[in-house]
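# Attaching a predicted model along with its sequence, questions to come.
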Amino acid sequence: MTITDSFFTKWHKECAVFLVLLLPLTACKKQKATQPIPNANFVTVHPQEVELLVELTGRITPMRVSEVRPQVNGYLYKRLFEEGTDVFQGQQLYQVDPRPYQAALKNAQGKLNSDLATFRAQTLKLKRYAPLKNMDAVSRQDYDDTLAAQEATKATIESDRAAVRQAELDLEYTGINATISGRISRSIKTQGALMATNQANPVAIITQLDPVFVDIIEPTVEQLRLRSRLADGKLQTLRGSAHVPIDLILEDNTRYPLQANLLFTEVVTDQETGSVIQRAIVRNPDKLLLSGMYVRAIMHEGMQTAFLVPQEGIMRALDNKPYLYIINKDNVIERREIGLERLQETYWVVTKGIQAGDRVLVSNPTSYSPGQKVKAEEGRTPVGEVPI
C-alpha cells in the first residue's frame, strides 16, 4: 500500500473538522465553571401569637321594618310628615276623612242610650211587679215576660257597648300613626287618594336604622376549622364568648368607626352554597349603614401560635399543595411542604412545616431549585405577583 500526498491532505482536513466541533464544547465547560452564584433574599421566621382574622361578606339588615297601611276605608285628608325624615313611635302620619266614622260613633252611642233607657224602665216595672206577684194582683206570666225582656235588653246593651267601642276604634284609626321609630320612606298615596283596608301595597315604610343587624355569610368549612383548633387547644379565645368584635369595611374601602358584636349563628346550612348565616349587631347613630348595603366583615376569632411568612415566599405544586424554599446553614436551597392557615394582609399564617430560625427564600423563589447554592442576603423584596 502506497501512502500518497492526497492521503495526508484528507487526514488533516478530517482532524481540522473534529477540532472545530470540539471547541464549542470546551468553551461551554469553561463558561459553566465560571457562572457566578446567584444572590437570594430571605427572611428569618420565628413563632409568634397571631390574631386570626377572617374576612367575610355581610349585608346590612334593619332591626325592624314597619309597613304603614290604613285600617279603615276613606279618602286621605292630609299627610302630616316630611318624606325621608325620622319619625317617632306614636307620631301621626296621615289623617283619613273622619266624618263618616264620627257619624257612625254617634249612631252607636244613641242606640246604646236607647237600650239603657229601656233597661231602666224594665227594672222599675219588675220592682212594682214583685210585691203584686205574691198577692196574685199580677199574673205570673206577665212577671216572667218582663224579667225575660230585661235580660234580653241587658245582652243588647253589651252588644251596643261593643259597637260603640268599635266605632271609637274606627274613628281613632282615621289617624294613621307610626308603630316604630325610624326613617320613613316616600309616601305612595297623596292627598285625596282613596285608602282601603285590604290594599296590597303599603302607603309608606318605616325602617329602624339604629342599631342594625349585619348578616354575615360564612362557609361551613371555616366553622369546622375553628372547632378543630378549639378542640386541639390552639386558640385562646373563640367565638361564643361574651364579646366577639367584628370590623366592618364599607364599599369604598373605608373602615366603619364602630365595631359590631356577634349575636348568634344559624343552625341551618344553605344547601346550595354550603354556608351559614351569622348575625351581628352594630350601632348606627349617623345612619351611614343603609338597609341592603354590602360590607366586608373582619371577624376577630382568637389567637394562635404560628409563623408569618411573606406571601411572595409561598408556592403551590401541581396538586395545589403549598410549599416554600429554605436556605440552610450551607446556603443551599431546601424544599419544605407546609400547612397554611390563611392570608392576613401580605403574610401567610403558616402552622406547620417550618421551625424557629428558618431562613425562608422570598426573592422570586420560582427561579431557584432545590440543591442550588446561593448567596444569602437577609431582607424582604417588594411584593410581586406570586402563584398561591
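Structure's in. What do you need? Residues are numbered from 1 along each chain as shown.

# from here on, contacts and neighbour counts on C-alpha atoms
Fine.

# Would you mind measuring from residue 376 to residue 257?
As for residue 376, its distance to residue 257 is 44 Å (criterion: CA to CA, to the nearest Å).

# Tell me where the stretch 1-150 of the chain has helices.
Counting by DSSP state H, counting those that start in this stretch, the stretch 1-150 of the chain has helices at residues 5-33, 99-134, 140-173.

# for the longest one, which positions count as buried?
So that's helix 99-134. Buried residues in helix 99-134, counted by 16 or more other CA atoms under 10 Å: 101, 104-105, 108-109, 111-112, 115-116, 118-119, 122-123, 126, 129, 133.

# One more to weigh against that first structure:
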Amino acid sequence: MKFSVWKMFGAAIALGAAATMASAQGGPPGGMPVAGSLEVGVIEMQMQEIPRIVTAPGRAVAFQNVEVRPRVGGVVEEILYTPGQLLEVGDPLFRIDDSSYLATVATARANLATAEANFPVKQAAYDRAEQLAGRGYTEAEVEVARASLAEAKAALDANKAALEYAETELSWATLTSPIDGRADVSTVSVGDLVTAGQTDALTSIVTSDPIYVDMMEASARILSFRKGISEGTLTQNDVLEATLTLENGDVFRGTGKLVTPGNNVSTSTGTVTIRFTFDNPDHIILPGMFVRGEIVLGTMQAYLVPQRAATRGNSGKLTAYVIGEDGKAEQVTLEDDGTYQNAWIVREGLSEGDQLIVDGLLSLSAGQAVTPVAVTINEDGVALDADTTAVEE
C-alpha cells in the first residue's frame, strides 16, 4: 500500500515537470502534445481489367419431368419398378390386366383372315367379268364386280388397321418409361382400377442430369448491361457461363451454359428469367432447389475499391477518402457498378494514381492532415503493411 502511494506521488511530480518544460518551450497550455498529422494506410489506385460478374438468385428445374398416366383402362396387376431407381427409355413400370385386349386382338386377326380370304375371290370375279365384257357379261355386271372388289379391298384395309390398333392397345397395357430419369413413388397399388387418360398420374419420372437452373435478374440491370456494351465500357464474353453456390454454401463443381436469355419481364417482380444448363452426374442439384448463381458477363476497365474503404450514405452514393495535393484527407463521391470479390467496382470518382485511404478511417475527417503508409489488402479485407508483406513473401 505504501509502495502504491509513493508511486502515484512520483508520477504526479513527473507530469508537473513535463508541463513546466512544455510551457517554457512555448507549448500549449496544460502540457497537451502538439497536434500532428494522422497516420493512415493507403493503396494506389490503378485502372485494371475486371470481370463483370452478376450474382442472381436461381432455382433448379428438371431437364425433363413426365407424369405417367394410363392410355387404357383396367386393373393394375403388377408394379414393375422400384421407386427412386434410375430408368431408361422403355423400362417397364406397370402392367394392367390385358385379358380384354388379348381378346380384341384375336377378334381383329380373325376378321383380317376373313377379309384376306375374300379379297382373292372378288379379284378373280372382277378379272373374269372384265375379260368377258360384251361376251356374256354386260357392262352393269362388270361394274358390280368392280364394286365388290373395291369393298373387299376396303374391308381388308380396315381389318388390318383394326388389328394394328388392337395390338397397340395391348402394348399400352404395359406402361413403360418415356424418358431416362428417376422414378417417384407409385400412387396406385396392385388391384387398383385405372382408366384411360385419368387425371391422377400413376407416378412421375424426372431427368436431373443435365439440369436447368433459372436465374432471375432485374430488367433495369439488364438495360444497364446492354448500355455498357453499346457504349464500349463492357466487353461481352462470346459464351456466357455461370457458377453456382448451393444452399449449404458449397460451390457446385462445374459451369453452366446459357440456354436462353429470357424474352419476357415478370409483371409482378420486374425480373427476367435466364436459363442455364448444368451437368449433374451425381444428382447433387435436385429440381426445386434454391441456389445462388454468378454469371460472368464480360470484362470492364475500372478501379477496385476495398469495401472497408467506402461507405454508402443516405443518398445511396459511395464516399471515400483520398489524399489531396495539400497532403490532407479529401472526401470523394464514387459511382459504383457492383462488386468483385471484396471490393467495389468504381468507374467514376477516382483518377489514376490516387492514394485511397483504407486504414485509420475511424477518426478521419475531411481536411485533416495525414501521413500515408503504403498497405495491402488481403483476401479477408484486412489491411497489412506493404513492407512487412514483402518481407514475409
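Nice, I can see it. Since the model is a prediction, treat every value here as computed from it, not as a measurement.

# on that earlier part again, adding distance to residue 219 of the first structure as columns, could you present the helices of the stretch 1-150 of the first structure in JSON lines?
Conversion of these to JSON lines gives the following (distance: least, CA to CA, whole Å):
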{"stretch": "helix 5-33", "distance to residue 219 of the first structure": "53"}
{"stretch": "helix 99-134", "distance to residue 219 of the first structure": "56"}
{"stretch": "helix 140-173", "distance to residue 219 of the first structure": "48"}
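
# Ok, which of these comes nearest residue 305 of the first structure?
In this view, the helices of the stretch 1-150 of the first structure are compared for proximity to residue 305 of the first structure by CA to CA, and helix 5-33 is the closest at 45.2 Å.

# Let me see the contact set for the equivalent of residue 353 of the first structure over in the second structure.
For residue 353 of the first structure, the aligned position in the second structure is residue 349, judged by TM-score structural alignment. Neighbouring residues of residue 349 of the second structure by CA atoms under 8 Å, 6 or more residues apart in numbering: 332-335.

# which of those count as buried?
Neighbour-count burial (16+ other CA under 10 Å) applied to the contacts of residue 349 of the second structure gives 333-335.

# Any chance of those in CSV with distance to residue 79 of the second structure as columns?
Listed next are those as CSV, based on distance: CA to CA, whole Å:
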residue, distance to residue 79 of the second structure
333, 69
334, 66
335, 64
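
# out of those residues, which are inside strands?
Assignment to strands by DSSP state E places the following of these there: 333-335.

# of all the residues you listed, which comes closest to residue 187 of the second structure?
Taking CA to CA as the measure, residue 335 is the one of those closest to residue 187 of the second structure, at 57.7 Å.

# The closest one matches what in the first structure?
Counting by TM-score structural alignment, the partner of residue 335 of the second structure is residue 339.

# and the longest strand for the first structure?
Under DSSP E, the first structure gives strand 294-310 as its longest strand.

# What's the average distance for that one when superposed on the second structure?
With the two structures superposed, strand 294-310 of the first structure lies on average 1.2 Å from its match in the second structure, counting by mean CA distance after the TM-score superposition for the first structure.

# In the second structure, what stretch matches that strand?
Counting by TM-score structural alignment, strand 294-310 of the first structure corresponds to 290-306 in the second structure.

# And for stretch 7-24 of the first structure?
Using TM-score structural alignment, stretch 7-24 of the first structure lines up with nothing in the second structure.

# repeat for stretch 69-76 of the first structure
Counting by TM-score structural alignment, stretch 69-76 of the first structure lines up with residues 69-76 of the second structure.

# so who does the closest residue to the match of residue 335 of the second structure other than its chain neighbours touch?
Excluding the flanking residues, the one nearest residue 339 of the first structure by CA to CA, 6 or more residues apart in numbering is residue 352, at 5.0 Å. When contacts are counted by CA under 8 Å, 6+ apart, residue 352 of the first structure touches 306, 338-340.

# among those, which recur in the second structure?
When the contacts of residue 352 of the first structure are mapped onto the second structure and checked using both residues aligned by TM-score structural alignment, their matches' CA atoms under 8 Å, the preserved contacts are 338-340.
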